[in-house]
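# sharing a model prediction with you, sequence too.
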Amino acid sequence: MRHDAATIARMLAERAPSLVRELLPNGRKHGAEWRCGSLAGERGQSLAVHLGGARSGVWADFSSAERGDALDLVAAVLYGGDRRKALVWARQWLGLGNGDVGPVVRRSAPMGRTSEVDTDAQARRAAARKVWFAGEPLRMGSPAAAYLAGRGIDLLELGRVPGSLRFHTGLWNGESQRHWPAMLAGICAPDGAMVAMHRTWLAPTPSGGWSKAPLRDAKMTLGSYAGGCIRLWRGASGKPLAFAPEGETAVLAEGIETALSIAISCPEHRVLCAVSLANMARVVLPAAIRTVIVAADNDEGNASARRALDVACQWFLSQGRDVRLAMPDRKDADWNDILQEMDA
């Protein structure tokens, strides 16, 4: 009997714990995942492979944005992405073909580049954490809270300030070569570790409020965050993302203000911020989250933005989740615009 690629991928997924030890022997088990540094198999955390459940065999490399099913993993590790060669190997490994499985020749890490990239990534992560701890909890009455209030976001309506937000009284800005107050947001990797930070520099307004500082780039990230997100609101369960209850719904938005607007309007849902549209298709969610609502901006006429949204929706659909796209009716509007109009 000749098994097709989908069947082979499913059979590999059923044996995911054995498969990862064959392909990536230097990795280690981390909860329900097998973790290593990359498809080259070195020690680390960037590559995660699900070991069981509905997503068994599904993997993602947060450093390269590569992802796929169990057959894709074989192809990526052994054959530079060639699924045809991977099928031959997989049939032999599963005992479906004639002869023995040939020797495994794993992908090599780029010569001289991996250590440089790792060193740079670690330095940026350390810098992000240093700034984070130099800040203070975001309190009502602070310029950061006033900035959000100016965007129609009253944190008192949530009942508490999200722990992923902080305030810095004077953060250095390279563009202007001076310090500004800033709102900080921690970006966490799928394992919960803070790997990067989002910064919004602030300035007072003539009316006595606060807005974004008059900079070309008043919002910037520090550190690599592919696959991660800002965990803004835990929803009705109140549980950390890793312990989300089975069947939970999560709302994924692009920006912080949009995400907070949704948390105020729909506090029963878990709300996450992807930081960028490109990262929406990389965010890694636990299997317990069965429904993903993609809260999109209405960028009508922007073909690249629409393609990015389609990729994100397809990514979550491929994981067997229920995916819904929520977009304002008005062109060039986001959900924060809608919240402000409702409050006007």
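Perfect, I can see it now. Numbers count the residues shown, from 1 in each chain.

# from here on, just use CA atoms for contacts and neighbour counts.
Will do.

# need the next SSE after the one helix or strand residue 184 maps to, C-terminal direction.
Under the criterion of DSSP states H and E, residue 184 resides in strand 178-188. Beyond strand 178-188 on the C-terminal side, the first helix or strand identified by DSSP H and E is strand 194-204.

# and the comparison structure, right after this:
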Amino acid sequence: MPRDASELARRLARDAEAVCRHYLSNGRRQGRYWMVGDVRNTPGRSMFVRLSGPEAGPGAAGHWTDAASAQHGDLLDVIRESCDLAHFRDVTDEARRFLSLPRPEPALPSDAAVRRELVPQGSAEAARRLFAASRPISRTLVETYLCNRGIISVEDAGALRFHPQCWYRPSDEDRPGTPEALPAMIAAVTDLTGRQTGAHRTWLDGATRNKADIATPRRAMGELLGHAVRFGAADKVLAVGEGIETMLSLRCAQPAMPAAAALSANHLAGLLLPATLHRLYIARDADAAGDMAFAALTERAGAVGIEALPLSPRTSDFNEDLRRFGLAGLRAALRVQFAPQDAHLLR
């Protein structure tokens, strides 16, 4: 007989699909997940429940995440919210009723002791939870997507993860019937200390292995200004630019060079710089916004004694250079733009 909440949750998780069919009846099974709108049984696909997995720990059966709100929990939370139960004793009573178990005599703790903290949508904490709910990119659609863009290997790939069903809010520009959840590359946005402050999502199409055919396949969330997606630890030298694929393309040619993607021209202009930095290479996108960001960041770097040097692509950006001219061509074009003392950073 289950005597505490953790044992009740484990018993429910052993029959997770039956729990979902009963309490989340507006959803449906999709592969190893039960998809529904939210924990209150709203129709939709932003919440997914794991139907199989270990009894505890990462990936455990019965654990769920709502990609829209970043809420997460177990099947006891599903019972509480879907049945609108205010007290934890009522939750466990309902769980035992479902499991056909006798009710224990000892009083159980209040639901305040186990209530999952809700966080604002789009906040830094929501970004951290989304990243934590994702998995490493090895042998996933993210790895395939990057390979299709000429990025064969990723040094220091810990900033990137894969989410199999990341919630997407369709806009007025999207076609009718646009899915509300799609596979996505999730990138951690961090500050200079390595603390995650945000996340960037690139939704992907499993059939084409490219960006999803939706109105806004890239979106960021959390606290972004001054921060970046980082590859490698910066000390005296750092390369910065706008896009993730742009900086990963540079890393293919210069894997020893730490790099940071600021995600937009405005954020590149406002990027915070490490106090230890001596030289800053700025990968310029070939457009007016890229020129503005380069000028603003160069001025800020010079004001604190950091030498700023441009890295200019032959096409619109360095990922297009990589795909058009190959790794050898990209490396040759970069070699003449590097300061002599940094030539060793190129393979």
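Nice, I can see it. Just so you know, these numbers come straight off a predicted model, no measurement behind them.

# ok so, going back, in the strand holding residue 184 of structure 1, what's buried?
By 16 or more other C-alpha atoms under 10 Å, the buried positions in strand 178-188 of structure 1 come out as 180-188.

# counterpart of residue 89 of structure 2 in structure 1?
Matched to structure 1 by TM-score structural alignment, residue 89 of structure 2 sits unpaired.

# what residues of the helix or strand harbouring residue 89 of structure 2 count as buried?
Element membership for residue 89 of structure 2 (DSSP H and E) is helix 88-99. Within helix 88-99 of structure 2, the residues scored as buried using 16+ other C-alpha under 10 Å are 88, 90-92, 94-96.

# picking up where we left off before, can you name the residues of structure 2 that the strand holding residue 184 of structure 1 overlays?
Counting by TM-score structural alignment, strand 178-188 of structure 1 corresponds to 180-190 in structure 2.

# could you do stretch 35-53 of structure 1 as well?
With TM-score structural alignment applied, stretch 35-53 of structure 1 matches no range in structure 2.

# and what of stretch 77-86 of structure 1?
Under the alignment (TM-score structural alignment), stretch 77-86 of structure 1 falls on nothing in structure 2.

# pull up the distance across that stretch, start to finish.
9 Å (C-alpha to C-alpha, to the nearest Å).

# outside of the helix or strand residue 282 of structure 2 falls within, which residues touch it?
For residue 282 of structure 2, the host element (DSSP H and E) is strand 279-283. If you take C-alpha atoms under 8 Å, 6 or more residues apart in numbering as the criterion, strand 279-283 of structure 2 is touched by 236-242, 247, 294, 301, 306-313.

# that strand vs structure 1, average distance?
Compared with structure 1 after the fit, strand 279-283 of structure 2 shows a mean deviation of 0.3 Å (mean C-alpha distance after the TM-score superposition for structure 1).

# check the offset of that strand from the chain's centre.
Relative to the centre of its chain, strand 279-283 of structure 2 is centred 26 Å away, using C-alpha atoms, centre = their mean, to the nearest Å.

# just to revisit the earlier point, for the helix holding residue 89 of structure 2, packing partners?
Applying 3 or more C-alpha pairs under 8 Å, 6 or more residues apart in numbering; DSSP states H and E, we find helix 88-99 of structure 2 packed against helix 5-13, helix 75-82.

# reformat the ones you listed as CSV; add distance to residue 151 of structure 2.
Compiled in CSV, the helices and strands packed on helix 88-99 of structure 2 are given as follows (distance: least, C-alpha to C-alpha, whole Å):
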stretch, distance to residue 151 of structure 2
helix 5-13, 40
helix 75-82, 40
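
# winner for burial among these?
helix 75-82 (a mean of 22; mean count of other C-alpha atoms under 10 Å).

# what's the angle between that helix and helix 5-13?
In terms of direction (axes from the mean of the first three to the mean of the last three C-alpha atoms, to 10 degrees), helix 75-82 of structure 2 departs from helix 5-13 by 80 degrees.

# for the lengthiest helix in structure 1, name the packing helices and strands.
Secondary structure of structure 1 per DSSP state H: the longest helix is helix 114-134. Packing partners of helix 114-134 of structure 1 (3+ C-alpha pairs under 8 Å, 6+ apart): strand 194-204, strand 219-222.

# got the buried residues for the shortest one?
Using 16+ other C-alpha under 10 Å as the test for burial, strand 219-222 of structure 1 gives 219, 221-222.

# then the longest one?
Of the residues in strand 194-204 of structure 1, those buried under the neighbour-count criterion (16+ other C-alpha under 10 Å) are 194-203.

# closest to residue 72 of structure 1 among these?
Of all the buried residues of strand 194-204 of structure 1, residue 195 has the smallest distance to residue 72 of structure 1: 26.7 Å, by C-alpha to C-alpha.

# so that closest one touches residue 221, yeah?
No: using C-alpha atoms under 8 Å, residue 195 of structure 1 makes no contact with residue 221, being 10.7 Å away.

# neighbouring contacts of stretch 187-196 of structure 1?
Outside stretch 187-196 of structure 1, the residues touching it (C-alpha under 8 Å, 6+ apart) are 124-125, 128-129, 164, 186, 197-198, 221-225, 227-231, 242, 284-285.

# one more time with 7 Å
With C-alpha atoms under 7 Å, 6 or more residues apart in numbering as the test, stretch 187-196 of structure 1 has contacts from 125, 128, 186, 197, 222-225, 227-230, 284.

# that one: how far from the chain's middle?
Counting by C-alpha atoms, centre = their mean, stretch 187-196 of structure 1 comes out at 9 Å from the chain centroid.

# can you measure across that stretch, start residue to end residue?
End-to-end distance of stretch 187-196 of structure 1 (C-alpha to C-alpha): 5 Å.

# so the aligned partner of residue 289 of structure 1 in structure 2: helix, strand or coil?
By TM-score structural alignment, residue 289 of structure 1 lines up with residue 277 in structure 2. At residue 277 of structure 2 the chain is in coil, as set by DSSP: H, G, I helix; E, B strand; the rest coil.

# counting neighbours, what do you get for the nearest residue to residue 277 of structure 2 once chain neighbours are set aside?
Leaving out its chain neighbours, the residue that sits closest to residue 277 of structure 2 by C-alpha to C-alpha, 6 or more residues apart in numbering is residue 236, at 4.2 Å. Using other C-alpha atoms under 10 Å, residue 236 of structure 2 has 14 neighbouring residues.
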